[in-house]
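Q: Provide a 3D model corresponding to the input given below.
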Amino acid sequence: MVDPIQGESEGGQDEPTTRTNWLWRRADWEALRAELSQTNWEDRLTGTLNEQVEAFTSHLLSLQSNRHPRWKTDLTAKLSGQNVGKKEWWSSLKQQQGLATDSTIPPLTTPSGEVVTRGRDKAELFSAHFSTKMSVTHPNNTPPRIPVLTTAELDSLHITMEEVMALLSKTDTKKALGPDNISPHILRQCAAELATPLTQLYRECLTSQTWPALWKQARVVPVHKKGSRADPKNYRPISLSPWWGRRWKSSSREKSPPSSTPTTSLTQSSLGSGRVSRQPTCFS
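A: Predicted structure coming up:
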């Protein structure tokens, strides 16, 4: 990863952070495809489902790191010229330190009236607030019965390599990275090479009726709703989950039998979203 530029944190400034920015337009895609084609997935994807997913993710991250130019090299060339202005130089320095002032979250006010300005403090404040929205008042109570609104059944769900390849090739490269840090550029550029191992993992999910722990993780982004931006209560959480789960949901929904009346999931209903959910398979 790119080495952070160290500096002292004063006042309400954040501590220096480490960032890796990739130059995808200069990636060696042919070399990456060749390495993926030569990967023995049968030997690599062994053990439990969680172990297979961890091995798959680790291998992709390793190739991503080795085959893509990083921002630091480009930054050196950018700032080595004689015509670099002060504004550009200091802006680049602060961005690398994690001290850039482009945060969309203004200073926040805690329940006790204290004002927080550091990124970590804001994150902890949002975490405490959002967690209260996801807790159940009486967790031991029997959940309410949801009425059956359709007799349609999905007896089986078969995932083909051709379907997975099509999903990979349609990946939107403008989407943000998920918590696994695997770039959507790799998924789209290497769709043919990744279709085989990903199909194997999806089928293992069906066989074991479990969902990998790594794919359950998400980055939570606070989005302002209305009212004062200084009040954490005026934000709602948006989860940036790994690509694998988002595409699975889209693919499985397309295979769900048509329902005369859409069913709304209990979780979504309790959050007031009112969105339709037709999940054909249950995972733990």
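
Q: switch to C-alpha atoms for all contacts and neighbour counts from now on
A: OK.

Q: how about V220, what does it touch?
A: If you count contacts by Cα atoms under 8 Å, 6 or more residues apart in numbering, V220 has them with P237, I238, S239, L240.

Q: and the first one, how far is that from R247?
A: Put plainly, it is P237. 21 Å (Cα to Cα, to the nearest Å).

Q: so where do the strands sit in the stretch 51-200 of the chain?
A: Here the stretch 51-200 of the chain has its strands, by DSSP state E, counting those that start in this stretch, at 108-109, 115-116.

Q: Out of the contacts of V220, which end up buried?
A: P237, L240 (16 or more other Cα atoms under 10 Å).

Q: With secondary structure and distance to A128 as new columns, can the contacts of V220 be given to me in TSV?
A: What follows is the contacts of V220, written out as TSV (DSSP: H, G, I helix; E, B strand; the rest coil; distance: Cα to Cα, whole Å):
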residue	secondary structure	distance to A128
P237	strand	12
I238	strand	15
S239	strand	16
L240	strand	19
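
Q: Closest one of the contacts of V220 to E35?
A: Proximity of the contacts of V220 to E35 (Cα to Cα) peaks at L240, which lies at 28.5 Å.

Q: residues touching E162, list them.
A: Contacts of E162 (Cα under 8 Å, 6+ apart): A195.

Q: For it, give its distance to G245.
A: In this view, E162 and G245 are 18 Å apart by Cα to Cα.

Q: before we move on, what about Q200?
A: With distances taken as Cα to Cα, Q200 is found 15 Å from G245.

Q: And for T132?
A: 25 Å.

Q: The structure of the following sequence is requested for comparison with the preceding one:
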Amino acid sequence: GQPGYLHSFAMSERHLVFVLTPYRMREGKAFFERLRFAADLPCRVAVVAKDALAAPRWFDVDFGMVYHFADAFEQGREIVVRASRHGNPVAARSPFAAAMRGEVAAEEDPVELVELRIDLAGGSVRWDETGIRGTEFPTVDARATRPRQSRIYAPVRQGRALAPYPNAIASIDVHRGRMNVHRYGDEIMAEEHVFVAKPGSHRAGQGWLLGTLFDPVRGRSGLAVLDAEHLDAGPLASAWLPFMFPLGFHGAFRWDA
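A: Next up, the predicted model:
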């Protein structure tokens, strides 16, 4: 098969969706530094029906590096997948490499919240831009069953920031083109937040966001809890430790039944 890089995948009601980006591996160095853009290869999308795992359908699409998906929905014979897409093939191979060194990236990496639209009947795939830029680590309330109902939660950069990294958390209504944002401050680095549904709630979006923070000025790390429906009101609770710990809840929250 064609070489390429796969980081994660999306899941709709009846299908799994994989985006295979055109990179080849070279020997030596750390993992992401080994990736080299293969301009001679297409960016490929595999769609796999859950009841036919051995029979993927393959499509070609314009370049887009997708590390993290938000959600996916089926509308008739079309699958709509929402994700953060990196557009610069060189910078996209390790988008936070400069930030981890405390530097500003030498190459611009335009990351956009996009919709990958897969027409199963017509056999075509395209990226649709939402006009929302600078998002990564998107997450959702999995109880949402329709795109208009779903909000996407993601770290963003708002205003002045001392570090080349997100300093805010946003709730994004893609359908209306609106964002509700809490900005932690110039010096605070905000990582991905997880959605925690309120016990007994039934409407999508009723819950909290729990996220990790890093304050490099004071040398401390913390946690924040926000009302997912009112991010602009700020944290309901926060806690700081007088030392640093690894950033990020890279997953999802689930109540034990």
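
Q: TM-score of the superposed pair?
A: After superposition, the two chains reach a TM-score of 0.25 (TM-score structural alignment, normalised by the length of the second structure), with 115 aligned residues with a Cα RMSD of 6.3 Å.

Q: returning to that earlier point: neighbour count: T132 and G245 of the first structure, which is higher?
A: Each of T132 of the first structure and G245 has its neighbours counted (other Cα atoms under 10 Å); G245 has more, 15 against 10.

Q: Can you spell out which helices and strands pack onto the strand or helix carrying that one?
A: According to DSSP states H and E, G245 of the first structure maps onto helix 243-255. Counting contacts by 3 or more Cα pairs under 8 Å, 6 or more residues apart in numbering; DSSP states H and E, helix 243-255 of the first structure packs against helix 213-216.

Q: buried stuff in the helix it packs on?
A: L214, W215.

Q: Name the next helix or strand following that helix along the chain.
A: Under the assignment DSSP H and E, the closest C-terminal helix or strand after helix 213-216 of the first structure is strand 219-224.

Q: Okay, buried residues for that following strand please.
A: V220, P222, H224.

Q: Same list, those residues, but as a markdown table with distance to A31 of the first structure please.
A: Listed next are the buried residues of strand 219-224 of the first structure as a markdown table, based on distance: Cα to Cα, whole Å:
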| residue | distance to A31 of the first structure |
| --- | --- |
| V220 | 34 |
| P222 | 38 |
| H224 | 43 |
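
Q: ok, so of these, who is nearest Q52 of the first structure?
A: Nearest to Q52 of the first structure among the buried residues of strand 219-224 of the first structure, with distances taken as Cα to Cα, is V220, at 25.3 Å.

Q: So what's the residue count around the closest residue to W41 of the first structure other than its chain neighbours?
A: Nearest non-adjacent residue to W41 of the first structure, counting by Cα to Cα, 6 or more residues apart in numbering: P197, 6.4 Å away. For P197 of the first structure, the tally of surrounding residues (other Cα under 10 Å) stands at 21.

Q: how close does P197 of the first structure get to E204 of the first structure?
A: Applying Cα to Cα to P197 of the first structure and E204 of the first structure gives a distance of 11 Å.

Q: quick check, nearest of the contacts of V220 of the first structure to V115 of the first structure?
A: The closest of these, once distances to V115 of the first structure are taken by Cα to Cα, is P237, at 20.7 Å.

Q: For that closest one, give me its contacts.
A: Contacts of P237 of the first structure by Cα under 8 Å, 6+ apart are F130, V220, V221, P222, V223.

Q: if you set the cut-off to 7 Å instead, what comes out?
A: Residues near P237 of the first structure by Cα atoms under 7 Å, 6 or more residues apart in numbering: V220, V221, P222, V223.

Q: Output those as CSV; include the columns distance to L79 of the first structure.
A: Formatted as CSV, the contacts of P237 of the first structure follow (distance: Cα to Cα, whole Å):
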residue, distance to L79 of the first structure
V220, 34
V221, 32
P222, 34
V223, 35
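
Q: Find the pair from the residues you listed with maximum spatial separation.
A: That would be V220 and V223, which, of those, are the farthest apart (Cα to Cα) at 9.6 Å.
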